[in-house]
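K.L.:
the following block contains a protein sequence and its predicted model.
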Amino acid sequence: MKNYLILFSLFVSVFMMANINLPAIFTDNMVLQRNAEVVIWGSASPKEEITLKADFLDKEYKTVAGNDATFKFIIPTGKEGGPYKISLKGYNEVVLNNVMLGEVWLLSGQSNMEMSASWGIKDGDMEVSKANHPNIRFFSVPKLSSEFPQNNLYGNWQICTPETMKNFSAIGYFFAQKLQENLKNVPIGLIASAWGGSAAELWTPKEVFEANPLILDNYKKIKPSEYYPSQIAGAYNAMIYPLNDFKMKGILWYQGETNTGNPDGYKDLLASMIASWRKAKADNLPFYIIQIAGYTGWSDTTVRIKNAQRIVAQSTENSGLVVTSDLDKTDDIHPKNKKPVGIRMANLVLKNNYGFVNGLVESPAHKNVDFKENKTILQFDFAEGLHFKNKSSELFEVAGNDGIFHKAKAVLKGNQIILHTDAVAKPVEVRYAWSNVAIPDVYNKAELPLSSFTTENLK
């Protein structure tokens, strides 16, 4: 009996010591950001010495777990490549296989970011059948909400196959496919953390609301739903915060539909959310916004969300906007034509963040307005080859001091548009495509549409 007790005691001691644990973001098949200093962290027994080895490293790294039972390695990754093996050894050993070094992007927002080929996207069956890309990897964050920031989440990295692509973000997949085509098969890792129906407030850290009473007041107007929580910062705490130490190249954001019910303050909310994410990661990450499309089931407050997204993208450093209003009819809350959205986003990223010169890849963007007597003169960025889709535009309006807008005749003069209407003797405001269901009719030579905009001073 004494011998059995000794053996049992030894077994328990070994079991208690064999406790290197890694967060779920570190699994087989993962992608680590290339050419970077990346963090690998986890938990172990206090004072446990841990050794990290990897095929792409020229030396071993050692650390000792702290008295809080956590450890952290900061290691260089170097250029793209793989597959590699990473091992962490202490009292036990954890081995990660088929690890790639490449480009890592986070995808977040609501259902149109979450939407996969299995939802019935355009040409979905054909795209699924071709989705064999072993150097594209997916990580899907499950829907989780928490009152407090969490240290871990669930999930695992998967290789892109027809079976895995079918249930992953379609926009994300097409984005990765285009990136890889231009980056010559550099591995791409996509982390999808999205929740259909979620308001932007759900993705914003609590301290933003504490610092801005107006944002907090707007949050209180969110109506509860049986499909998503309305808990302040709930998704951020459970679905973004655990990823803050994981090195990424950038972030793609497609959200705003739920906030159409209360558009006041969305501009400040989105800008504050972006700043808070960057601060938490201590990295001025590229942050790209996909503008929501129109939908006949929404009120015309929708266009105010689109305008807010435009302003934030234009005024935020290291950001950009993808306009989508021209790609589908307005009768579907989940537009099916996802491939052009992913490609437009990839083209922006390739130009801005990878130095590829692929011609004009930006939509025309409102830059400046001059009011001269009864005429309005508009200037635009990215306006090369500016033209009207139907030989004329029916979507411009101007207003005088009375604030009443009237349809205006638009005339192209080079890369400028000049507006006039006899109904307004002295215009002071102008807007374009100011309707939930307006389909753009102004494009540049790349056939990219002009976003809705207004010069009104809206919240």
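P.N.:
That came through, no problem. Here the structure is a predicted model, which is why all the values come from computation and not from measurement.
K.L.:
C-alpha from now on. contacts and neighbour counts both.
P.N.:
Noted.
K.L.:
which parts of stretch 11-21 are buried?
P.N.:
Met17, Ala18, Asn19, Ile20, Asn21 (16 or more other C-alpha atoms under 10 Å).
K.L.:
could you dump the residues you listed into CSV and include secondary structure?
P.N.:
Conversion of these to CSV gives the following (DSSP: H, G, I helix; E, B strand; the rest coil):
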residue, secondary structure
Met17, helix
Ala18, coil
Asn19, coil
Ile20, coil
Asn21, strand
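K.L.:
just flag the most distant two among the residues you listed.
P.N.:
Met17 and Asn21 (11.3 Å; C-alpha to C-alpha).
K.L.:
shared neighbours of these two, which are they?
P.N.:
Ala44 (C-alpha atoms under 8 Å, 6 or more residues apart in numbering).
K.L.:
okay, strands next: where are they in the stretch 101-250 of the chain?
P.N.:
Taking DSSP state E, counting those that start in this stretch to define them, one finds strands in the stretch 101-250 of the chain at 133-140, 157-160, 188-194, 250-254.
K.L.:
against that first model, consider the following:
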Amino acid sequence: MRSFKNRFLFVLILAAGVANTAMAKVSLPTFFTDNMVLQQKSSVPFFGTSSAATVKITTSWDKKSYSATTKNGAWQVELATPKFGGPYTITINDGDNLVLKNILIGEVWLCSGQSNMEMPLEGWGKIKNYKEEIKNANYPEIRIIQANHVDSAVPLETLSVQNGGWQVCSPATIAEFSSTAYFFARKVYKEKHIPIGLIHSSWGGTVAEAWTSAGALNTMHDFDDVLKGMATGPDKNELQKKFDAEIKVWNAELEKADKGMQGTTAVFAAANYNDSAWKTMKLPNFWEFDALVGFDGVAWFRKTITLPESFAGKDAELEFYADDDDKIWVNGTYIGATSGYTVQRHYTIPGNVLKKGENTITIRVFDGTGGGGIYGSPDDMFLKSGSQKVSLAGDWKYAVGIDRKDLRPAPYLPQGQNRPSALYNAMIHPLLKYKLAGVIWYQGESNADRAQQYQTLFPLLISDWRAKFGNKDLPFYYVQLANYMQVKDQPGTSAWAELRDAQLKTLKVPNTGMAVITDIGEARDIHPKNKQEVGERLARIALAKTYGVKIEYSGPMYVSHKQTNNIITLEFKDNTGLKTADGKALKGFEIAGDDQKFYWADVKIENGKIVVSSAKVAKPVAVRYNWADNPQGNLTNASGLPASLFRTDSWPGITDGNK
């Protein structure tokens, strides 16, 4: 009897073990999926979780098996990857088999920054020739993975991704992906024919400190108060409570000061309001490029359109883009509001609001800083009912509600994605074990008003990432800000120039490279459409510095200067074939004496050097080049690539001391 019981107990234990094994389910990070790319010739951490005691991993490229013991449910092995190739499989067995298929071994690049890195081929981006580019995007050995927008006060272990993980680059997958990253990969692939994996983790409108770890930021002390608030609940809640109270008061002050409002009534939106005295502006168009140069605040727009009877009584869709926040009324009826400058507006106009004949649309736009108004292409602005579409592009009446300079400064609390370390925590930290070939970065617009601080912050970010990824030599290639905003007739100050200067200074950090694009920006669009050239210029740097390809990747770079009597002579590296890009006279150079007053300079090329002078400056001491928001300098070399801005002086800038 005892023997039977023992055998019965043994069978139960064995059955429980089998059931336990069958129930074991391996779980992998979101970036270990079919179609992924692993870094070639590396020891690659491969890890996950399981309820089983051991996990067996087999790689098809070498038919090697690895055994991992789970600890607290987690396991990890180091996979030895060969020279590039594939496709391969990885089999993970913890009682059940999980097979990852169509894996390539190649080069993995992390692509990060703000909206110009995020800008997709189609979607809100609509880059140059986007339809043709999407149609031709058949590169099965380029693989892409897209991180979701997530922020966090503490480091996360899981990366939130779109589309279930890695995808094969094709016309069906590329449209909403980073255009700069894609064109970078395409250029490298065409030159090297090595599989390329792109991890895209960026977020429009974000600041560099959000992408830097709290530990690194603590070394510069500019963000201590906010970091303290993020780290400790009571402090954070107290800061938030204080900010909420202050911004509520400020918004009330804004509404009260807005000429278009009387209490809670939008008088400028009334159906019978007389706007005959208002001026006219063509939309879509950033107001900085029309009559409201340098304006931040509230502006109201009104347009009366004539609709056919077929629109009456039917719901209609109204679409446009606005920067930053808007509210809309139709025939005096409030329709809704939207916030965010990259968000396309989609409003449904109820059928009982529209009528046959004249209808008046009123849009109130608030812009806090930078470009403002209603922007995009004429095709982006329309009213649609069924198959009928009425364009809203053209002349609109406008009036200023309130100029922000007439208000006290708004309260500020870094929130959400722009809290220091918040994006590093959620969108970089989960990736730290993923082996990379390098990083490409396009960011800076959101830090332009703190350009002097960026001289410390940006190199800190680079060293921080290198330390966290465990590679002190990790290549880090970035884009200098494009030319943007109005062209100025005379030399002057510029926060954007100071930010570009901070980016230039960062080249002192080893294993970095900078793509200069001040020749392909757009005065009226902070998101220039020619992302093909941006990506290819980054790729040129990578090909030359990472992959050893003999390719020109830099325009002239200022090295030193010498003052003799009334002239200053400038020396450059990458000075072979100094010339102008357009075959015309050199421009963009300005010169000053001890009074720090700059004048446009007379410039000539002599023996690979630039000689600068001005009849207005008897004893020059300083030269600047392309020192403007939208510089027009045309210096290049045999490569045809533009020279970076530079200055020979160290005089105080307009962003000095800004925190």
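P.N.:
All right, it came through fine. Predicted, not measured: the structure shown is a model, and the values here were computed from it.
K.L.:
let me see the TM-score of these two.
P.N.:
Once the chains are laid over each other, their TM-score by TM-score structural alignment, normalised by the length of the first structure reads 0.92; 447 aligned residues with a C-alpha RMSD of 2.5 Å.
K.L.:
about what we covered before: what would the buried residues of stretch 11-21 of the first structure look like in CSV with distance to Lys178 of the first structure?
P.N.:
Below are those laid out as CSV (distance: C-alpha to C-alpha, whole Å):
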residue, distance to Lys178 of the first structure
Met17, 46
Ala18, 43
Asn19, 41
Ile20, 38
Asn21, 35
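K.L.:
for the residues you listed, which one is nearest Asn152 of the first structure?
P.N.:
The closest of these, once distances to Asn152 of the first structure are taken by C-alpha to C-alpha, is Asn21, at 10.9 Å.
K.L.:
I figured that closest one hits Ala44, correct?
P.N.:
Yes - counting by C-alpha atoms under 8 Å, Ala44 is a contact partner of Asn21 of the first structure at 6.5 Å.
K.L.:
quick one, what contacts Trp41 of the first structure?
P.N.:
Leu22, Pro23, Thr70, Phe71, Lys72, Phe73.
K.L.:
got it, and Asp245 of the first structure?
P.N.:
Here Asp245 of the first structure is in contact with Val39, Lys281 (criterion: C-alpha under 8 Å, 6+ apart).
K.L.:
residues near the alignment partner in the first structure of Tyr434 of the second structure, how many?
P.N.:
Counting by TM-score structural alignment, Tyr434 of the second structure lines up with Phe246 in the first structure. By the criterion of other C-alpha atoms under 10 Å, Phe246 of the first structure has 17 neighbours.
K.L.:
contacts only, for Phe246 of the first structure.
P.N.:
Val38, Val39, Ile40.
K.L.:
what's the match for the first one in the second structure?
P.N.:
So that's Val38 of the first structure. By TM-score structural alignment, Val38 of the first structure lines up with Val44.
K.L.:
and what of Ala233 of the first structure?
P.N.:
Aligned partner of Ala233 of the first structure by TM-score structural alignment: Ser421.
K.L.:
who are the contact partners of its match?
P.N.:
Ser421 of the second structure touches Ala153, Glu209, Ala210, Trp211, Thr212, Ser213, Ala214, Leu217, counting by C-alpha under 8 Å, 6+ apart.
K.L.:
out of the buried residues of stretch 11-21 of the first structure, which is nearest to Gly265 of the first structure?
P.N.:
Asn21 (41.9 Å).
K.L.:
any idea how far the closest one is from Glu49 of the first structure?
P.N.:
Separation of Asn21 of the first structure from Glu49 of the first structure (C-alpha to C-alpha, to the nearest Å) stands at 14 Å.
K.L.:
same question, Leu270 of the first structure
P.N.:
43 Å.
K.L.:
more crowded one of these two?
P.N.:
Using other C-alpha under 10 Å as the criterion, Leu270 of the first structure and Glu49 rank with Leu270 on top: 21 against 16.
K.L.:
just to revisit the earlier point, now the match of Ala233 of the first structure: how far from Thr512 of the second structure?
P.N.:
Ser421 of the second structure is 22 Å from Thr512 of the second structure, by C-alpha to C-alpha.
K.L.:
same thing with Gln240 of the second structure?
P.N.:
38 Å.
K.L.:
and what of Phe382 of the second structure?
P.N.:
In terms of C-alpha to C-alpha, Phe382 of the second structure sits 45 Å off from Thr512 of the second structure.
K.L.:
who has more neighbours out of the two?
P.N.:
Set Phe382 of the second structure next to Thr512 and count neighbours by other C-alpha under 10 Å: Thr512 wins out with 21 against 15.
K.L.:
now that one, nearest residue through space, not along the chain?
P.N.:
Excluding the flanking residues, the one nearest Thr512 of the second structure by C-alpha to C-alpha, 6 or more residues apart in numbering is Phe476, at 4.9 Å.
K.L.:
what sits against the residue mapped onto that neighbour from the first structure?
P.N.:
Per TM-score structural alignment, the equivalent position to Phe476 of the second structure in the first structure is Phe287. Residues in contact with Phe287 of the first structure, defined by C-alpha under 8 Å, 6+ apart, are Gly250, Ile251, Leu252, Trp253, Ile274, Asn318, Ser319, Gly320.
K.L.:
can you pull the contacts of Lys327 of the second structure?
P.N.:
Ile335, Gly336, Ala337, Thr338, Ile363, Arg364, Val365.
K.L.:
thought the last one was touching Trp300?
P.N.:
Which is Val365 of the second structure. Yes - between Val365 of the second structure and Trp300 a contact is recorded at 6.3 Å, counting by C-alpha under 8 Å.
K.L.:
now a ChimeraX select for only the buried ones of the contacts of Phe287 of the first structure.
P.N.:
Those of the contacts of Phe287 of the first structure that count as buried under 16+ other C-alpha under 10 Å are selected in ChimeraX with:
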select :250,251,252,253,274,319,320
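K.L.:
turn the contacts of Phe287 of the first structure into CSV, including distance to Asp28 of the first structure.
P.N.:
Shown next, in CSV, are these (distance: C-alpha to C-alpha, whole Å):
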residue, distance to Asp28 of the first structure
Gly250, 22
Ile251, 23
Leu252, 24
Trp253, 27
Ile274, 30
Asn318, 32
Ser319, 32
Gly320, 33
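K.L.:
hmm, back to that, out of the contacts of Trp41 of the first structure, flag the one nearest to Ala170 of the first structure.
P.N.:
The nearest one, if we look at the contacts of Trp41 of the first structure relative to Ala170 of the first structure and count by C-alpha to C-alpha, is Pro23, at 26.0 Å.
K.L.:
what's the counterpart of Ile74 of the first structure in the second structure?
P.N.:
Ile74 of the first structure maps onto Glu78 in the second structure, by TM-score structural alignment.
K.L.:
typo on my end, Ile439 of the first structure
P.N.:
That one, Ile439 of the first structure, aligns with Gln632 by TM-score structural alignment.
K.L.:
no more questions from me, cheers.
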